[in-house]
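Peer 1: sharing a sequence plus its predicted fold:
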Amino acid sequence: MIEKKILYKDVSRRKISGVLAGFSDYINGDVTLIRVLFILLSIAFVPIPIIIYFICALVMPDKQDIFNNPNQY
């Protein structure tokens, strides 16, 4: 059976809002590497990654919300 992946914020491992920690869970990657790549992208393309990050922080559900109510997602 194919596992359904859901993109969420992981507030238990957050530095700012947990977006990058949730993204690292989604792609099964290292959260430190994801954070370093995000910083490099933020330096190269100044406003765009930061704007996308804060939009994701507003839109993405928390990990606890998904696992407390799995039928909603």
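Peer 2: Ah, there it is. Residues are numbered from 1 along each chain as shown.
Peer 1: can we go C-alpha only for contacts and neighbour counts from here?
Peer 2: Fine.
Peer 1: what's around residue 4, how many residues?
Peer 2: Residue 4 has 5 neighbours, counted by other C-alpha atoms under 10 Å.
Peer 1: any idea whether it is helix, strand or coil?
Peer 2: At residue 4 the chain is in coil, as set by DSSP: H, G, I helix; E, B strand; the rest coil.
Peer 1: from residue 26, how far off is it?
Peer 2: Using C-alpha to C-alpha, to the nearest Å, we find residue 4 at a distance of 10 Å from residue 26.
Peer 1: what touches both of those two?
Peer 2: Common neighbours of residue 4 and residue 26 are not found (criterion: C-alpha atoms under 8 Å, 6 or more residues apart in numbering).
Peer 1: and the residue most central in space within the chain, what does it touch?
Peer 2: Central residue of the chain (C-alpha atoms, centre = their mean): residue 19, 2.8 Å from the mean position. Residue 19 makes contact with 8, 9, 10, 53, 56, 57, 60, according to C-alpha under 8 Å, 6+ apart.
Peer 1: in addition, the following structure is provided for comparison:
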Amino acid sequence: MLKKLYKSRDDRMVSGVIGGIAEYFGIDSTLLRLIYAVVLFIGIGSPVLLYIILAIVMPEPKIDRRRPERTNNKGYYKTNASRKRSPKEAEKVEDDDWSDF
């Protein structure tokens, strides 16, 4: 299967470029962001210009129309925080007098 390079829809800090590259190569996006920060501060090449070009050129991921629950009514993808979850109930803990004080 042919892989394609897209911006990440879930792993975004600014525009999803680094998250998309990390998903494409199968590496951790935090590691890739650290490498980008080191290259940025050392001044090798022009990482800011490269990021801007990639943000413009890289396509957004296609929306899967078969799974409309992944988007809200405005067409944006829902984040994990925006999905409703049922609250977990706390388990009752027995009060043991284990303290030496």
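Peer 2: On my side now, so go ahead. Model, not experiment: these values are computed from the prediction.
Peer 1: for the second structure, what spans make up the helices?
Peer 2: Ranges of helices within the second structure are 17-25, 29-42, 47-57, based on DSSP state H.
Peer 1: would you check the span in the first structure matched by the last one?
Peer 2: Aligning helix 47-57 of the second structure against the first structure (TM-score structural alignment) gives residues 49-59.
Peer 1: list the buried residues of that stretch.
Peer 2: Buried residues in stretch 49-59 of the first structure, counted by 16 or more other C-alpha atoms under 10 Å: 49, 50, 53, 56, 57.
Peer 1: next: stretch 3-10 of the first structure.
Peer 2: 7, 8, 9, 10.
Peer 1: endpoint to endpoint, it covers what distance?
Peer 2: Start and end residues of stretch 3-10 of the first structure are separated by 19 Å (C-alpha to C-alpha).
Peer 1: what's the counterpart of residue 6 of the second structure in the first structure?
Peer 2: Under TM-score structural alignment, residue 6 of the second structure pairs with residue 8 in the first structure.
Peer 1: mind checking how far its match is from residue 29 of the first structure?
Peer 2: Distance from residue 8 of the first structure to residue 29 of the first structure, by C-alpha to C-alpha: 14 Å.
Peer 1: then residue 39 of the first structure?
Peer 2: Distance from residue 39 of the first structure to residue 29 of the first structure, by C-alpha to C-alpha: 16 Å.
Peer 1: same question, residue 19 of the first structure
Peer 2: Distance from residue 19 of the first structure to residue 29 of the first structure, by C-alpha to C-alpha: 13 Å.
Peer 1: ok, now residue 42 of the first structure?
Peer 2: 19 Å.
Peer 1: also residue 49 of the first structure?
Peer 2: Applying C-alpha to C-alpha to residue 49 of the first structure and residue 29 of the first structure gives a distance of 19 Å.
Peer 1: what do you get for residue 36 of the first structure?
Peer 2: Taking C-alpha to C-alpha, one finds residue 36 of the first structure at 12 Å from residue 29 of the first structure.
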